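>>> Fold the following and give me the result.
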Amino acid sequence: MEYRSDVDISGSRVRRGGGGGRRGGPIAVGGGIGGLILVVLTLLFGGDIGSVLGGGTGQPQQQQEGQQLNCDTAADIEENRDCRWAAYDVALEQYWSNAFTSGFQPISSLELFSGQISTACGTGSSEMGPFYCPGDTSIYIDDVFMGQLLERLGTSQSDPAELYIVGHEYGHHISNLTGDMEKARSGGNDTGPKSGAVRLELQADCYAGVFFKNTIEDPASPIEAVTQDDLNRIVEAARAVGDDHIQQQQGGRVVPESWTHGSSKMRQYWVAKGFESGDPNVCDTFSTDELGE
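Predicted coordinates for the structure are as follows:
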């Protein structure tokens, strides 16, 4: 993946070590490098943490101060790899702010952390993988542990895979803005291949594909080019985070009735559908039963 070195990324919302205000009591999440518990399997790569940790879609909470990344242009990525996160954030905001005709609000922040962090949805933990909290409209990522999780799931850390994951989380933010997140939650804690939870995750995958298609065609985007190898890495990341693949990796049998994110095939299908069309309107996963399985 190539970056446009002269594009300004100084206005990104990426911070390290901050966090949203806590809503309700903290909920500790167990597990670790040796094994992932049920909550981790529920949220891994793309989860909306609010429904599990007790947050809601209410007004954003006041956030703790984190350290802002000191990045001016995408050229800074060569000397400070952390600046790639700023490029991701700027590219996503540029696309989605133009895709919305009205009512767009960017995420409050993209928080990089290590270990645990306080959020408006409760206490976030590394083992959950990246997540979006609707209570403070922020994305949370332990950038070191994410690489370890990708490797454990049979793929590798790369800029395209990272951007797919961040794009997916930003997709949850878009679903929050449009009301589709609330629609998904109206069914309660249902699971299964056609559940509201799975439809919400597939929509976020589709939105990530749409974003990739459009950002590489935008001469003002910090993302200049995505190669075929990059696309392969994105598809591989989507495969790695399918419910069926995760269940197999954990040594268990595949149980579709327990799915909360969709199978590898479904996730790859919706990323591709979004990328091929470049149109967010094709991402209405709530009005079709053709979910790609």
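>>> C-alpha from now on. contacts and neighbour counts both.
Noted.
>>> Just the residues contacting the host helix or strand of residue 246, thanks.
Per DSSP states H and E, residue 246 falls inside helix 243-249. For helix 243-249, contacts defined as CA atoms under 8 Å, 6 or more residues apart in numbering pick out 41, 153, 239-240, 253-256, 259-264.
>>> Once you drop chain neighbours, what's closest to residue 181?
residue 175 (5.2 Å; CA to CA, 6 or more residues apart in numbering).
>>> Could you give the number of residues near the one you found?
Neighbour count for residue 175, taken as other CA atoms under 10 Å: 21.
>>> Please generate a structure for the following sequence too, so the two can be compared:
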Amino acid sequence: MSINDNASLDTSRMGGGGGGGGRGRGPVIAGGGGIVGLIIAVILVLTGNGDMLGGGGAPQDTGQGQSDQRLAEKCKTGADAKNDRECLMVLGENSLQDFWSDQPDLAKALQDANQQFRGPDKVVVYTGQTQSQCGTASNQVGPFYCPVDEQIFIDTDFFDIMERQLGAQDGVLAELYVLAHEYGHHIQNVYGVLGEAQKDPQGADSGAVRVELMADCFAGMWIQHATETKDAQGQALLTDISDADVTNAMGAAKSVGDDEIQKKSGGGVQPESWTHGSAKARQAWLLRGMNATSVNQCDTFEVSDPNNI
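This next block holds a predicted model:
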């Protein structure tokens, strides 16, 4: 994957979480719009782990102000993104923001739902552990999107775990796929479909699986158009995506399929417990997004069996 060395990076929507201890809090309670007491599920890209379901009340101090400045100082150009994973996440966020903010069919769908596009409040990159309004974030639970404060949390050390323990191939696009998947959950949250995961949380054709596969499809749509995205000065952020890059991204999607994770854990495959979809389905929906001409083609709720398309 070729990154434009001269592209300018914008860190204004990035955050850097501080380390530290602390536990996840109770179930996330979201108020507003007259709907009080709605429990929102935190969507985890990899594990389906319920530990991160938590955190109402006042936000915790993550020390992001100091870290925001650190990112601004070290992540200035595409060349920095080549040499630093945190800066790569900045570039990925910039590319995703540029892509999704300029999608006419998404804008129309949001308008029909009385919404308009907004990007995540922050993409928080950290190492080790930090706090979110959905509880404690760490690489043990994987990257996730917190709908309470509309922030994405990415522990950059997790990519090593993904490669070492889950068998994913190392590669820039494979890592950006993870970010693009979480960004997809934000799109779902704005549109109003994210809550379907909580209504029907387990099973091969459950709402949870359909939500996850839709996010994979959205990630594929971004991959399809990633080389068209630009910085604030109109320079391309990414200039080439090779077949090998796509293979690595597909491998990452396979590695986080529920059946693959269950096999690696030494247990049998139990579709009734799935929360994210099979390896085959995750690859299929990612590929579907790479060929999609409309967000409507990513509607996993319009197919009878999302694991076989």
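>>> Would you check the span in the second structure matched by the helix holding residue 246 of the first structure?
The aligned range for helix 243-249 of the first structure in the second structure is 258-264, by TM-score structural alignment.
>>> Which parts of the matching stretch count as buried, going by neighbours?
Neighbour-count burial for stretch 258-264 of the second structure flags 258-262 (criterion: 16 or more other CA atoms under 10 Å).
>>> Do a quick rundown of the strands in the stretch 201-309 of the second structure.
With DSSP state E, counting those that start in this stretch as the criterion, the stretch 201-309 of the second structure has strands at 238-240.
>>> Can you show me the helices along it?
Assigned by DSSP state H, counting those that start in this stretch, the stretch 201-309 of the second structure shows helices spanning 207-225, 243-255, 258-264, 279-291.
>>> Quick one: average offset of the third one versus the first structure, please.
Just to be clear, that refers to helix 258-264 of the second structure. Mean deviation of helix 258-264 of the second structure relative to the first structure after superposition (mean CA distance after the TM-score superposition for the first structure): 0.3 Å.
>>> ditto for the longest one
In this overlay with the first structure, the average offset of helix 207-225 of the second structure from its partner residues is 0.4 Å by mean CA distance after the TM-score superposition for the first structure.
>>> Where in the first structure does that helix align, residue-wise?
Under the criterion TM-score structural alignment, helix 207-225 of the second structure matches residues 196-214.
>>> tell me the contacts of the residue nearest to residue 71 of the second structure when sequence neighbours are not counted?
Nearest non-adjacent residue to residue 71 of the second structure, counting by CA to CA, 6+ apart: residue 11, 6.7 Å away. Applying CA under 8 Å, 6+ apart to residue 11 of the second structure gives the contacts 68, 71-72, 75, 90.
>>> mind checking how far residue 11 of the second structure is from residue 86 of the second structure?
Per CA to CA, to the nearest Å, residue 11 of the second structure is found 11 Å from residue 86 of the second structure.
>>> coming back round to it: is it true that the residue nearest to residue 181 of the first structure lies in a strand?
No - counting by DSSP: H, G, I helix; E, B strand; the rest coil, residue 175 of the first structure is not found in a strand; it is helix.
>>> Map it across to the second structure for me.
Match for residue 175 of the first structure (TM-score structural alignment): residue 188.
>>> Can you tell me the element the residue nearest the centre of the first structure falls in?
By CA atoms, centre = their mean, the first structure has its centre lying nearest to residue 169, at 2.2 Å. Using DSSP H and E, residue 169 of the first structure sits in helix 159-178.
>>> Tell me roughly how far the next helix or strand after that helix lies from the second structure on average.
Remark: after helix 159-178 of the first structure, the chain's next helix or strand is helix 180-185, criterion DSSP H and E. Its aligned residues in the second structure lie a mean 1.9 Å from helix 180-185 of the first structure after superposition (mean CA distance after the TM-score superposition for the first structure).
>>> Contacts for helix 180-185 of the first structure, please.
By CA under 8 Å, 6+ apart, the residues outside helix 180-185 of the first structure that reach it are 51, 57, 172, 175-176, 196-197, 199-200.
>>> to the chain's geometric centre, what's the distance from it?
Helix 180-185 of the first structure sits 17 Å away from the centroid of its parent chain (CA atoms, centre = their mean, to the nearest Å).
>>> If we go by neighbour counts, what in it is buried?
180-184.
>>> ok, now which ones touch residue 184 of the second structure?
Contacts for residue 184 of the second structure (CA under 8 Å, 6+ apart) come out as 214-216, 218-219.
>>> Checking these against the first structure: which ones persist?
Among these, the contacts conserved in the first structure (both residues aligned by TM-score structural alignment, their matches' CA atoms under 8 Å) are 214-216, 218-219.
>>> Of the residues you listed, just say which sits nearest to residue 304 of the second structure.
Nearest to residue 304 of the second structure among these, counting by CA to CA, is residue 214 at 14.0 Å.
>>> Can you lay out the contacts of helix 243-249 of the first structure as TSV showing neighbour count and distance to residue 78 of the first structure?
Shown next, in TSV, are the contacts of helix 243-249 of the first structure (neighbours: other CA atoms under 10 Å; distance: CA to CA, whole Å):
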residue	neighbour count	distance to residue 78 of the first structure
41	21	35
153	19	28
239	23	29
240	26	28
253	11	43
254	15	42
255	13	44
256	16	43
259	23	40
260	27	38
261	32	35
262	30	36
263	26	36
264	22	33
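>>> Going by distance to residue 122 of the first structure, which of those wins?
Closest approach to residue 122 of the first structure among the contacts of helix 243-249 of the first structure (CA to CA): residue 41, at 17.6 Å.
>>> The closest one looks like it's in a helix, true?
Yes - under three-state DSSP, residue 41 of the first structure sits within a helix.
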